[in-house]
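Visitor: could you work out the structure for the sequence below:
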Amino acid sequence: MQEENTVKKNIEKIIRTYTSDMARVMKEKETSVIKIAVAQKEKEGAGIIKIGKNTIDKKNKDSSKILFVIGGVILIIIAVFGFYYLKEKKLEIDNPIIENTDPETKISYDVKSYLTISNITTISDIVNFITTEKTKTEKERSIKSIFINRITEESGELSNIKTLDFLSIIKTSAPSPLLRSLSDNFMTGIFYKTNSQHLFIILETTNYNQAYASMLSWEKTLLDDMINLFNIKIENKKILENKWKDVIINNKDVRIIHGEDGQGILYYLFLDKTTLLITDDVDTIKEIITRFQIK
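Guide: Sure thing, here's the model as predicted:
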């Protein structure tokens, strides 16, 4: 009987020990589960996601998405601008912009106009253009420079015609030595007075002695060459045979030919050893001398 009681007590002790151990283990496991859950929550709050053995930073993932979107927007903007840039370039090629490059002039001017010519342009075309420009209202004692350009058929570009081209179009009989002494640059213009407007031509020479001697030779036909361009009215053709004479205007030696009433109808002079002026009016000479000296 005593032995049975002893065995019973031992069994109860074993059961209590097992129960105690199980409770302790369960408590520890419960604590571990809670700790894991809390740790996972903290990681998620910090932007960290754990998938299996791999850990992903949520913030880095979101940043990558933002950078991807921004990059896509930038590429779209570049594509749009590239499209319009190529479109504008195509328009420039199909419709080139013709720009005027004005040559240097020996005197200052107040206004300017452009005459564009072609291979079939005649002196009549130039005379008509000048006549039209003379009828326009401009400030008194102002000078208008007339730039004569030619369109290149191959490229469609404008270029300033050269002196020899101009003299050829207006059909002059200038001596060959004079033509060889002239540079490519020249100027045509109009001087506006109160009741009249006067054309002038400025030529540039690289050889004063040759140009001066050639001008004396050209006097035989100079008036006849310029009569249409300057719109000089002559009823008696014998005027074309008149002799040129010397006069002084603003301390400059000037050559002059007189008309039927004894008035000067055409003049020429050298402003310096490189610059030749041809015009039909004394006031125009004075104004150009003043501007030439200032410039």
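Visitor: C-alpha only now, for contacts and for neighbours.
Guide: OK.
Visitor: stretch 127-135: how far from the chain's middle?
Guide: Chain-centre distance of stretch 127-135: 29 Å, with CA atoms, centre = their mean, to the nearest Å.
Visitor: what comes up buried for it?
Guide: 127, 130-131, 133-134 (16 or more other CA atoms under 10 Å).
Visitor: in helices, which of the residues you listed appear?
Guide: Those of the buried residues of stretch 127-135 mapping onto helices are 127, 130-131, 133-134, per DSSP state H.
Visitor: quick one, helices of the stretch 1-150 of the chain?
Guide: Ranges of helices in the stretch 1-150 of the chain, per DSSP state H, counting those that start in this stretch, are 2-45, 58-94, 123-135.
Visitor: most tightly packed of those?
Guide: Compared across the helices of the stretch 1-150 of the chain, helix 123-135 shows the largest average neighbour count, a mean of 15 (mean count of other CA atoms under 10 Å).
Visitor: quick one: which of the buried residues of stretch 127-135 is nearest residue 58?
Guide: residue 133 (79.0 Å; CA to CA).
Visitor: and the gap between that closest one and residue 84?
Guide: 42 Å (CA to CA, to the nearest Å).
Visitor: try residue 160
Guide: Distance, residue 160 to residue 84, by CA to CA: 34 Å.
Visitor: now the helices of the stretch 1-150 of the chain in CSV, with distance to residue 117?
Guide: CSV is the format used below for those (distance: least, CA to CA, whole Å):
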stretch, distance to residue 117
helix 2-45, 82
helix 58-94, 22
helix 123-135, 9
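Visitor: looking at these, which is closest to residue 192?
Guide: When these are compared by CA to CA, helix 123-135 sits nearest residue 192, at 8.0 Å.
Visitor: and the next element down the chain from the longest strand along the chain?
Guide: Taking DSSP state E as the criterion, the chain has its longest strand at strand 182-192. Next helix or strand after strand 182-192 toward the C-terminus (DSSP states H and E): strand 197-205.
Visitor: what about that next one, distance to the chain center?
Guide: With CA atoms, centre = their mean as the basis, strand 197-205 stands 29 Å off its chain's centre.
Visitor: repeat that for stretch 3-22.
Guide: The answer for stretch 3-22 is 108 Å, by CA atoms, centre = their mean.
Visitor: could you also give me the structure for this second sequence? I'd like to compare it with the first:
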Amino acid sequence: MSRIVYVNGEFLPEDAACLSVFDRGVLFADAVYEVTAVVDGGMVDFEAHQQRLCRSLAELGIDFDLRAAGLLELHRELIRRNALNEGLVYLQVSRGVADRSFLQPTTCQPSVVLFTQAQSLLETAATGTGLRVITQPDLRWHRRDIKTTQLLYPSMMKTLAVEQGADDVWMVEGGTVTEGSSSNAHIIRADGALVTRPTSPDILHGITRAAVLDYSRETGAAVIERPFTVAEAQQAREAFITSATAFVTPVVAVDGVAIGDGRPGPATHRIRSHYIQRSRERLQY
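Guide: You can find the predicted model right below:
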């Protein structure tokens, strides 16, 4: 049975849904998006995702009223119609439809698309085995803090990593790790301190990242926000990524060098368990 998706005011079977070829999201990646995890039929960090969406829209000058659009109710209805218990809701807002021009139009009606993806989030193979990452130069544009649909380079790098026998890529700029193809990067030093790059235009301001740092501080863990090098990562006790789709997932090797003993570590396991527990306590239905 096909999914029910939402496109510009209509709930439709996925094979009946379409966007105009003149949509600026199609022609220019002139669009922003958010992905909200769903666990036990409830949404994880929904309001935080909406706040970031509002910021992304403002940075691109897309005039879109989130409250008037009723995005919370749209998410709820899509989850209900697709009987989604665990997985994701993808939301995309583009500037809208206009004849192709590099000059951004000011009279467009934004296009809105939502769809669900059933996916295991709580129990995954990568949680048990850990991820092997390779490093590559970060050649993306320099407004990575805006969550746009401009994802070609990360897609190329993820594909390259898999072709080389790894699971993902950590991108490097100026000698330090920025982030993964679709995740934030973290290491745990020998003294137990969690080190991660601070928010700036260099990285996406991850919702899961922020929650993990808050929850880590609640447990008394030392959190240091600064860039770290590939060598530091290779010498770390543990490493992991965070994202709405991966939650907290261990990294066990960087460029073929094992992290710690080459297996997912206990600190990462504790952080993941704490994150899932706290997220379940705050689910939005």
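Visitor: TM-score for this pair?
Guide: After superposition, the two chains reach a TM-score (TM-score structural alignment, normalised by the length of structure 2) of 0.24; 125 aligned residues with a CA RMSD of 6.9 Å.
Visitor: picking up where we left off before, flag every buried residue along the longest strand of structure 1.
Guide: Using 16+ other CA under 10 Å as the test for burial, strand 182-192 of structure 1 gives 182-183, 185-192.
Visitor: elements contacting that strand?
Guide: strand 143-151, helix 163-169, strand 197-205 (3 or more CA pairs under 8 Å, 6 or more residues apart in numbering; DSSP states H and E).
Visitor: okay, these in a markdown table with distance to residue 114 of structure 1 and mean neighbour count next?
Guide: Formatted as a markdown table, those follow (distance: least, CA to CA, whole Å; neighbours: other CA atoms under 10 Å):
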| stretch | distance to residue 114 of structure 1 | mean neighbour count |
| --- | --- | --- |
| strand 143-151 | 5 | 21 |
| helix 163-169 | 14 | 15 |
| strand 197-205 | 15 | 21 |
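Visitor: any chance of CSV for these, columns distance to residue 289 of structure 1?
Guide: Listed next are these as CSV, based on distance: least, CA to CA, whole Å:
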stretch, distance to residue 289 of structure 1
strand 143-151, 13
helix 163-169, 21
strand 197-205, 12
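Visitor: which residues in the stretch 101-250 of structure 2 form strands?
Guide: Counting by DSSP state E, counting those that start in this stretch, the stretch 101-250 of structure 2 has these strands, from start to end: 111-118, 131-137, 168-173, 176-180, 184-188, 194-196, 223-225, 238-243, 247-254.
Visitor: tabulate the ones you listed (JSON lines), appending mean neighbour count and distance to residue 36 of structure 2.
Guide: Compiled in JSON lines, the strands of the stretch 101-250 of structure 2 are given as follows (neighbours: other CA atoms under 10 Å; distance: least, CA to CA, whole Å):
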{"stretch": "strand 111-118", "mean neighbour count": "20", "distance to residue 36 of structure 2": "10"}
{"stretch": "strand 131-137", "mean neighbour count": "22", "distance to residue 36 of structure 2": "22"}
{"stretch": "strand 168-173", "mean neighbour count": "23", "distance to residue 36 of structure 2": "21"}
{"stretch": "strand 176-180", "mean neighbour count": "24", "distance to residue 36 of structure 2": "18"}
{"stretch": "strand 184-188", "mean neighbour count": "25", "distance to residue 36 of structure 2": "16"}
{"stretch": "strand 194-196", "mean neighbour count": "22", "distance to residue 36 of structure 2": "22"}
{"stretch": "strand 223-225", "mean neighbour count": "14", "distance to residue 36 of structure 2": "25"}
{"stretch": "strand 238-243", "mean neighbour count": "25", "distance to residue 36 of structure 2": "10"}
{"stretch": "strand 247-254", "mean neighbour count": "26", "distance to residue 36 of structure 2": "11"}
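Visitor: so which of those gets nearest residue 56 of structure 2?
Guide: Evaluated over the strands of the stretch 101-250 of structure 2, closeness to residue 56 of structure 2 peaks at strand 111-118, with 14.5 Å, by CA to CA.
Visitor: by contact count, what packs against that closest one?
Guide: Here strand 111-118 of structure 2 touches strand 4-7, helix 71-81, strand 87-94, going by 3+ CA pairs under 8 Å, 6+ apart.
Visitor: would JSON lines of those with distance to residue 180 of structure 2 be doable?
Guide: Converted to JSON lines, those look like this (distance: least, CA to CA, whole Å):
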{"stretch": "strand 4-7", "distance to residue 180 of structure 2": "29"}
{"stretch": "helix 71-81", "distance to residue 180 of structure 2": "27"}
{"stretch": "strand 87-94", "distance to residue 180 of structure 2": "19"}
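Visitor: the ones you listed: which one's closest to residue 24 of structure 2?
Guide: Taking these one by one with CA to CA, strand 87-94 is closest: 6.5 Å.
Visitor: tell me which strands and helices that closest one is in contact with?
Guide: Against strand 87-94 of structure 2 (3+ CA pairs under 8 Å, 6+ apart) you get strand 31-39, strand 111-118.
Visitor: angle of it against strand 31-39?
Guide: Relative orientation of strand 87-94 of structure 2 versus strand 31-39 (axes from the mean of the first three to the mean of the last three CA atoms, to 10 degrees): 160 degrees.
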